[in-house]
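Chemist: Sequence and computational prediction follow.
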Amino acid sequence: MKSTIVVIAAALAVGLGVGVGQGIMGGAMPWAQAHTTLETLDAQEQGVVQVYRQVSPAVVSVRQRAGAGSGVLIREDGVILTNAHVVGTARAVQVDLADGRSVQGEVLGRDPSIDIAVLRIAGRNLPVAPIGDSDRLEPGQAAIAIGNPFGLDRTVTSGVVSAVNREIPGLGMDGLIQTDAAINPGNSGGPLLDSRGRVIGINTAVLRPPGEVAVGLGFAVPINMANDVVQQILTTGRIVRPFVGISHFDLNPQAAAQFNLPVREGVIVAQVVPGSPAAQAGIRQQDIITRIDDTPITSGGDLRRVLRNRQPGDVLTVTVLRPAGATTLRVRLGTAPTS
């Protein structure tokens, strides 16, 4: 199993106290009157409960000799998404379903570079989680995680999307969703959901400072990125992704106004990989990408959407903005490494 960035510890304590004085003397037990129904909850709580009821039957436990994690059914014929680090190098894993059954799962393929694996179990009309659109996420919107932390099956936690397009130093992954919904060991491979119960990410890692056990930053692989792996594995049996060779961050109107830039949206090139297609085409650090072919680029999500529809070898016409003005470059896409 891939460990979290810092080793963490957890303690579970359960306490129960019952008063036997006033409640019994009055002929009624206060805790007996505290039965909660969905109607007694506020709108936010009702939303989390409804998402849990809808999606938890599709959340599974994935086990192999080296450890365990979570997964989520995304097709009625038994296709499951999880993390590559959950399955490791195994070709078969044990999958525990919400209905109590334990079945064997076949590992159809994996892409360690984005920590995604695709499994299949035998079955028909299985419960599935609907798929959302991670390219349209906004920081601040609701995020709900369901998984099996510390072996506690189908645990739900909630929070918000804290940021998008994050990179974890030292992990070699970028474009991640950051969330404050609690994610712990065992949550890996489980779904991160929006307020309508749609999968927006696959939980993959938690970052915690030394000595902290309760506060952490959770990260998930965007579902659009993961779903691209699913489609390739199911159709061709292998994963091929185009490669530009840049890291980037979004330009927002506030930063554009602060630095008096002539555009308000786009993608700023943070780094260019030496020898990459971007470097060979002449893309430079601090270039602002505003258009690819006929598609305006206002954010990293736009860039990822364009690349998902292209193949290695395709040539892109990339418009970049520099202090001297706009220029157009031609980038021939390479093949992304898979490990």
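Modeler: Here it is on my side, so go on. Just so it is clear, the model here is predicted, and its values are computed rather than measured. Numbers count the residues shown, from 1 in each chain.

Chemist: Please make it C-alpha for all contacts and neighbour counts, starting now.
Modeler: Fine.

Chemist: thought Ser102 was touching Ile121?
Modeler: No: between Ser102 and Ile121 there is no contact under Cα atoms under 8 Å: 10.3 Å.

Chemist: who has more neighbours, these two?
Modeler: Ile121 (19 against 14; other Cα atoms under 10 Å).

Chemist: May I have the residues that are in contact with that one?
Modeler: Applying Cα atoms under 8 Å, 6 or more residues apart in numbering, we find Ile121 in contact with Asp77, Gly78, Val79, Ile80, Val103, Gln104, Gly105, Glu106.

Chemist: mind checking how far it is from Pro277?
Modeler: Noted for Ile121: a distance of 39 Å to Pro277, by Cα to Cα, to the nearest Å.

Chemist: What of Val164?
Modeler: Distance, Val164 to Pro277, using Cα to Cα: 25 Å.

Chemist: Give the residue from these two that has the larger number of neighbours.
Modeler: More crowded of Val164 and Pro277, by other Cα under 10 Å: Val164, with 25 against 21.

Chemist: Quick check: closest non-adjacent residue to the more buried one.
Modeler: Ile177 (4.6 Å; Cα to Cα, 6 or more residues apart in numbering).

Chemist: quick one: contacts for that neighbour?
Modeler: Counting by Cα under 8 Å, 6+ apart, Ile177 has contacts Val161, Ser162, Ala163, Val164, Asn165, Arg166, Gly201, Phe219, Ala220, Val221, Pro222.

Chemist: And for Asp180?
Modeler: By Cα under 8 Å, 6+ apart, the contact list for Asp180 reads Ser158, Gly159, Val160, Val161, Ser162, Gly216, Leu217, Gly218.

Chemist: Run through who's touching the host helix or strand of the third one.
Modeler: Spelled out, that is Val160. Using DSSP states H and E, Val160 falls within strand 155-168. By Cα under 8 Å, 6+ apart, the surrounding residues in contact with strand 155-168 are 48, 52, 137-149, 173-183, 249, 300.

Chemist: How are the strands of the stretch 151-300 of the chain distributed by residue range?
Modeler: 155-168, 173-179, 191-193, 199-207, 217-222, 242-243, 246-251, 266-272, 288-292, 295-296 (DSSP state E, counting those that start in this stretch).

Chemist: Show me what the third one is in contact with.
Modeler: For strand 191-193, the external contacting residues (Cα under 8 Å, 6+ apart) are 59, 71-72, 143-147, 199-203, 220.

Chemist: let's go with 6 Å and repeat that
Modeler: Ala143, Ile144, Ala145, Val199, Ile200, Gly201, Ile202 (Cα atoms under 6 Å, 6 or more residues apart in numbering).

Chemist: Can you report how many residues neighbour the second one?
Modeler: The local packing count at Ile144 equals 27, with neighbours defined by other Cα under 10 Å.

Chemist: Put this next to the first one:
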Amino acid sequence: MFDPEAGFPDPPTLREWQGAGVIVDALAGLIVTANHLIANATTVRALLQDGRALNAAVLVRSERDDVALLRIEAGNLRALTLEKSGALDVGEFVLAIGDPQDWGQSVTFGIVSALHRSCPGIANSDLVQSDVLVGRGSSGGALVNLQGRLIGVIVARRGGFAFAAPVDAVRRLFVAAQ
């Protein structure tokens, strides 16, 4: 309710969302992240481990998989290799790489709890469920196997489990971007 004696309310402030991303093509400057982090963004910035802060262009988004492909203009990048489709098994050890609570990059360890899972708010029912510990800020981060290959992109956490869009969702972004 508006009170004319109190004046006008403060205008809404811009919200800043923070999450993680994964460089998936060093030469082209391609980064994959969670779509929900950038879906309504007017500006997207990529903060690299070496301290560089770069503007990122959104190339393609998938609401179904909750992943998005970004491009930055930068040299001297290192990318994760994408694992082959179908190379993941329940019980396999995995690492989650993210930026929980804006503390800086961190890695947690766990196992693949289930494959082909669904999660409220994400249409893809082919998610990878793991028991890696992830916190706010890890969304969009990498889920990798012990060989260091990308097997998924973290998109949600529910009930102590992390859910990741599988590497096939990343490949679909590459196809859509062409």
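Modeler: Structure's in. What do you need? Keep in mind that this is a model prediction, so the values were computed, not measured.

Chemist: rewinding a little: now the contacts of Asp180 of the first structure as JSON lines including neighbour count?
Modeler: Shown next, in JSON lines, are the contacts of Asp180 of the first structure (neighbours: other Cα atoms under 10 Å):
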{"residue": "Ser158", "neighbour count": "21"}
{"residue": "Gly159", "neighbour count": "15"}
{"residue": "Val160", "neighbour count": "18"}
{"residue": "Val161", "neighbour count": "24"}
{"residue": "Ser162", "neighbour count": "20"}
{"residue": "Gly216", "neighbour count": "19"}
{"residue": "Leu217", "neighbour count": "16"}
{"residue": "Gly218", "neighbour count": "23"}
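
Chemist: Out of those residues, which is nearest to Asp115 of the first structure?
Modeler: Of all the contacts of Asp180 of the first structure, Gly218 has the smallest distance to Asp115 of the first structure: 14.5 Å, by Cα to Cα.

Chemist: Could I get the contacting residues of that closest one?
Modeler: Gly218 of the first structure touches Gln178, Thr179, Ile183, Ala205, Val206, counting by Cα under 6 Å, 6+ apart.

Chemist: Looking at the alignment, what corresponds to Arg166 of the first structure in the second structure?
Modeler: Aligning on TM-score structural alignment places Arg166 of the first structure opposite Arg117 in the second structure.

Chemist: count of neighbours near the residue nearest to that match when sequence neighbours are not counted?
Modeler: Spatial nearest neighbour of Arg117 of the second structure, chain neighbours left out: Leu127 (4.8 Å); criterion: Cα to Cα, 6+ apart. When neighbours are defined as other Cα under 10 Å, Leu127 of the second structure has 27 of them.

Chemist: and the gap between Leu127 of the second structure and Glu83 of the second structure?
Modeler: In this view, Leu127 of the second structure and Glu83 of the second structure are 15 Å apart by Cα to Cα.

Chemist: Please apply the same query to Phe161 of the second structure.
Modeler: Distance, Phe161 of the second structure to Glu83 of the second structure, by Cα to Cα: 22 Å.

Chemist: Where is the longest helix in the second structure?
Modeler: For the second structure, the longest helix by residue count, based on DSSP state H, is helix 167-177.

Chemist: in it, what counts as buried?
Modeler: Within helix 167-177 of the second structure, the residues scored as buried using 16 or more other Cα atoms under 10 Å are Val167, Asp168, Ala169, Val170, Leu173, Phe174.

Chemist: Need these in JSON lines (columns: distance to Gly141 of the second structure).
Modeler: Converted to JSON lines, the buried residues of helix 167-177 of the second structure look like this (distance: Cα to Cα, whole Å):
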{"residue": "Val167", "distance to Gly141 of the second structure": "12"}
{"residue": "Asp168", "distance to Gly141 of the second structure": "16"}
{"residue": "Ala169", "distance to Gly141 of the second structure": "14"}
{"residue": "Val170", "distance to Gly141 of the second structure": "13"}
{"residue": "Leu173", "distance to Gly141 of the second structure": "16"}
{"residue": "Phe174", "distance to Gly141 of the second structure": "18"}
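
Chemist: which position in the first structure aligns with Ile31 of the second structure?
Modeler: By TM-score structural alignment, Ile31 of the second structure lines up with Ile80.

Chemist: which residues touch that match?
Modeler: Ile80 of the first structure sits next to Val72, Leu73, Ile74, Val118, Leu119, Arg120 when contact means Cα under 6 Å, 6+ apart.

Chemist: looking at those residues, which has the most residues close by?
Modeler: Highest count within the contacts of Ile80 of the first structure by other Cα under 10 Å belongs to Val72, 31 neighbours.

Chemist: What's the match for that residue in the second structure?
Modeler: When the second structure is aligned by TM-score structural alignment, the residue opposite Val72 of the first structure is Val22.

Chemist: Hmm, its match is touching Val32, no?
Modeler: Yes: counting by Cα atoms under 6 Å, Val32 is a contact partner of Val22 of the second structure at 5.3 Å.

Chemist: quick one: the strand holding Val160 of the first structure to the second structure mean distance?
Modeler: Its aligned residues in the second structure lie a mean 0.7 Å from strand 155-168 of the first structure after superposition (mean Cα distance after the TM-score superposition for the first structure).

Chemist: what residues are up against the most centrally placed residue in the second structure?
Modeler: Residue closest to the average C-alpha location in the second structure (Cα atoms, centre = their mean): Gly140, at 1.1 Å. When the contact criterion is Cα under 6 Å, 6+ apart, the partners of Gly140 of the second structure are Ala20, Gly21, Thr33, Ala34, Val153, Ile154, Val155.

Chemist: can we see that at 7 Å?
Modeler: Shown in contact with Gly140 of the second structure (Cα atoms under 7 Å, 6 or more residues apart in numbering): Gly19, Ala20, Gly21, Thr33, Ala34, Val153, Ile154, Val155.

Chemist: could those go into CSV alongside neighbour count and distance to Ala46 of the second structure?
Modeler: Formatted as CSV, these follow (neighbours: other Cα atoms under 10 Å; distance: Cα to Cα, whole Å):
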residue, neighbour count, distance to Ala46 of the second structure
Gly19, 22, 10
Ala20, 26, 9
Gly21, 27, 8
Thr33, 27, 10
Ala34, 29, 13
Val153, 33, 16
Ile154, 31, 17
Val155, 26, 18
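
Chemist: Need those residues in JSON lines (columns: distance to Asn40 of the second structure).
Modeler: Converted to JSON lines, the contacts of Gly140 of the second structure look like this (distance: Cα to Cα, whole Å):
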{"residue": "Gly19", "distance to Asn40 of the second structure": "14"}
{"residue": "Ala20", "distance to Asn40 of the second structure": "16"}
{"residue": "Gly21", "distance to Asn40 of the second structure": "17"}
{"residue": "Thr33", "distance to Asn40 of the second structure": "14"}
{"residue": "Ala34", "distance to Asn40 of the second structure": "12"}
{"residue": "Val153", "distance to Asn40 of the second structure": "19"}
{"residue": "Ile154", "distance to Asn40 of the second structure": "19"}
{"residue": "Val155", "distance to Asn40 of the second structure": "16"}
